[in-house]
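Asker: Predicted coordinates and the sequence they were generated for:
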Amino acid sequence: MDRLIFKLLFIGDSGAGKTSIILRYADDCFSSNAVSNVGIDFKIKTIEIKGRKVKLQIWDTAGQERFHAIAYPYYRGAMGIILVYDVTNRRSFENLSTWMRNIDEHASEKVEKILLGNKCDMEAQRVVSRQEGEAVARQHGIPFLETSAKNNINIDLAFHNLTETILLDIALERLTAKAEAAKEVKRLTAATDADSKWSSWCCYS
């Protein structure tokens, strides 16, 4: 059985909680003093979905504008992208359009995406409604969840759903390849049969 390695890339504004989400998922820890990432870092976690073991390479990118150029090469090879904004920071939400453009320009057309509205535990400080997040997700045709790294809300679910979707993509791709191969075999067999009949007719004549 093939060994599966999925590269997942986190993007979004600095301070949205990307690093905290990754640490919660990979190490089951949270620190309110977590320092925003200033470059590129990654964690590895192996999980099992539908009887398949999948190694996740989870890449954490800095959200600051000056680090965008560093992040661009890391879009290559990404099978899943987790786009994060902070529900208590409207600017991080408004900047989603810029991040989506970056995805369109630098990532594969086949990459799976999910949108996370993080820090949903901070209801008193919320400035972006759930409905607004859902609307953006619908606009781009991607799944949406509100999460809290602090209270571990929907963190596992986000990774599970994204990984499962990638697995389904791979399965569909393989089925499609097999179907195309079967069609090609059928075409070549028919062509060979036709050549054989033509040769037999020529010799008989």
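Answerer: Good, I have the coordinates. Residues are numbered from 1 along each chain as shown.
Asker: contacts, neighbours, all on C-alpha from now
Answerer: Will do.
Asker: tell me the strands in this protein, going along the chain?
Answerer: In order along the chain, the chain carries the following strands (DSSP state E): 4-12, 40-49, 52-61, 80-86, 112-118, 144-147.
Asker: Indicate which one of those strands is closest to Ile155.
Answerer: With Cα to Cα as the criterion, Ile155 lies closest to strand 144-147 of those, at 6.2 Å.
Asker: ok, and what's touching that closest one?
Answerer: The contact list for strand 144-147 (Cα atoms under 8 Å, 6 or more residues apart in numbering) reads 114-121, 130, 133-134, 137, 153-155, 158.
Asker: Quick one: the strands of the chain as CSV, columns for mean neighbour count and distance to Trp99 too.
Answerer: Compiled in CSV, the strands of the chain are given as follows (neighbours: other Cα atoms under 10 Å; distance: least, Cα to Cα, whole Å):
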stretch, mean neighbour count, distance to Trp99
strand 4-12, 22, 7
strand 40-49, 14, 17
strand 52-61, 20, 12
strand 80-86, 25, 8
strand 112-118, 24, 11
strand 144-147, 22, 15
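Asker: Check the gap between Leu96 and Glu123 for me.
Answerer: Distance of Leu96 to Glu123, computed by Cα to Cα, to the nearest Å: 21 Å.
Asker: right, and the strands of the chain - which one's nearest His68?
Answerer: The closest of those to His68 is strand 52-61. By Cα to Cα, the value is 8.6 Å.
Asker: adding another structure so you can compare the two:
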Amino acid sequence: MNEEMNGGGVGNEEEYAPEKIDYVFKVVVIGDSAVGKSQILSRFAKNEFCLDSKSTIGVEFQTRTVTIKTKVIKAQIWDTAGQERYRAVTSAYYRGALGSMLVYDISKRQSFDSLARWVEELRANADNSIVIMLVGNKADLVDQRAVPTEDAVEFAKEQGLFFAETSALSGDNVDKAFFKLLEEIYGAMCKKSLESANGAEHLTALKGSKIDVIAGSDFETSEMKKLSTCSC
């Protein structure tokens, strides 16, 4: 895993000519309003954090190009608004997404309790092989924690999700979470291509291996079952 370029919006592609980009991965960031989706994206794409950030209206996207397993991958990350009144607008943007970052606020239990509904909506609108990373944001608010890490790990196990706790404010684990998501998308794509080449007509799910939960320094690292990957 190796970062090569950092960009936002249309991106700054000086180091990579268009023909040198091997893959473009569309990722959607979803979750309730005010959980820090836009801040996580801004931290990953531009290494910025805005203290007076306003709620996203509709959909915005930013890009960052990275190198994963020798392949140049352009991550096109869509920031979908969490407000209910925009749900009908943003649902169309699930189509074509290879991965999703599902975000809740560790200091707001309600944002965690909404996750099952978000997972249901995501799986109803996205491809059934989409890779999902569950993210507990605002891990820096230790004294205000309302969602125990164990609860999130259990939910991730039940739903077959990857899991990380992050802090967009400090930047802790943000890159790790995005890189893990992109690596798993790449692995799933490799597996799908391999099975297709071997004559598999229907790939409905990827199952099998274990991964490490991406943990912060203040809690233990665990393992959970998740999608199998391949090297290609």
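Answerer: Arrived safely, thanks for sending. Please read all numbers here as calculations on a predicted model, not as lab measurements.
Asker: returning to that earlier point: what about the strands of structure 1, which gets the closest to Asn102 of structure 1?
Answerer: Taking Cα to Cα as the criterion, Asn102 of structure 1 comes closest to strand 4-12 out of the strands of structure 1, the separation being 9.7 Å.
Asker: and the closest one, how far from structure 2 on average?
Answerer: For strand 4-12 of structure 1, the mean distance to aligned residues of structure 2 following superposition is 0.3 Å (mean Cα distance after the TM-score superposition for structure 1).
Asker: how about that strand, which residues of structure 2 does it hit?
Answerer: Per the alignment by TM-score structural alignment, strand 4-12 of structure 1 matches residues 23-31 in structure 2.
Asker: what sits up against the matching stretch?
Answerer: Counting contacts by Cα under 8 Å, 6+ apart, the residues outside stretch 23-31 of structure 2 that touch it are 37, 71-82, 93-94, 96-104, 111, 114-115, 118, 182, 185.
Asker: circling back: neighbour count: Leu96 and Glu123 of structure 1, which is higher?
Answerer: Leu96 (19 against 12; other Cα atoms under 10 Å).
Asker: what's around the aligned residue in structure 1 for Lys69 of structure 2, how many residues?
Answerer: Alignment note: Lys69 of structure 2 maps to Lys50 in structure 1; criterion TM-score structural alignment. Each residue near Lys50 of structure 1 was counted by other Cα under 10 Å, and the total is 7.
Asker: Tell me the spacing between Lys50 of structure 1 and Ala181 of structure 1.
Answerer: 26 Å.
Asker: before we move on, the earlier item: tell me the one of the contacts of strand 144-147 of structure 1 nearest Asp195 of structure 1?
Answerer: Where the contacts of strand 144-147 of structure 1 are concerned, and distances follow Cα to Cα, Asp195 of structure 1 has its nearest neighbour in Ile114, at 52.4 Å.
Asker: Please pull up the equivalent of the closest one in structure 2.
Answerer: The equivalent of Ile114 of structure 1 in structure 2 is Met133 (alignment by TM-score structural alignment).
Asker: do the same with Ala34 of structure 1
Answerer: In structure 2, the residue paired with Ala34 of structure 1 is Ser53, using TM-score structural alignment.
Asker: ditto for Lys178 of structure 1
Answerer: So, by TM-score structural alignment, Lys178 of structure 1 is matched to Ala197.
Asker: now the end-to-end length of stretch 82-99 of structure 1.
Answerer: The separation between the terminal residues of stretch 82-99 of structure 1, taken as Cα to Cα, is 11 Å.
Asker: cool, and stretch 82-101 of structure 1?
Answerer: In stretch 82-101 of structure 1, first residue to last residue: 14 Å (Cα to Cα).
Asker: so that stretch aligns onto which residues of structure 2?
Answerer: If you align by TM-score structural alignment, stretch 82-101 of structure 1 falls on residues 101-120 of structure 2.
Asker: so how far is that stretch from its chain's centroid?
Answerer: Centroid separation for stretch 101-120 of structure 2 versus its chain: 14 Å, with Cα atoms, centre = their mean, to the nearest Å.
Asker: Tell me how far the residue positioned nearest the centre of structure 2 lies from Met224 of structure 2.
Answerer: The C-alpha lying nearest the average C-alpha coordinate of structure 2 belongs to Met101 (Cα atoms, centre = their mean; 2.7 Å). Met101 of structure 2 sits 17 Å away from Met224 of structure 2, taking Cα to Cα as the criterion.
Asker: and if you look at Ser111 of structure 2?
Answerer: According to Cα to Cα, Ser111 of structure 2 and Met224 of structure 2 sit 22 Å apart.
Asker: Structure 2: helices as residue ranges?
Answerer: Per DSSP state H, structure 2 has helices spanning 37-46, 87-90, 109-113, 115-125, 149-159, 174-197. These are given in chain order.
Asker: Tell me roughly how far the longest one lies from structure 1 on average.
Answerer: This points to helix 174-197 of structure 2. In the superposition with structure 1, the aligned residues lie an average of 1.0 Å away from helix 174-197 of structure 2, counting by mean Cα distance after the TM-score superposition for structure 1.
Asker: Identify the residue of structure 2 aligned to Ile142 of structure 1.
Answerer: Taking TM-score structural alignment as the alignment basis, one finds that Ile142 of structure 1 is matched in structure 2 by Leu161.
Asker: show me what contacts its match?
Answerer: Under the criterion of Cα under 8 Å, 6+ apart, the contact list for Leu161 of structure 2 reads Val131, Ile132, Met133, Leu134, Lys226.
Asker: With Trp59 of structure 1 instead?
Answerer: Lys7, Leu8, Leu9, Phe10, Ile40, Asp41, Phe42, Lys43 are the contacts of Trp59 of structure 1 under Cα under 8 Å, 6+ apart.
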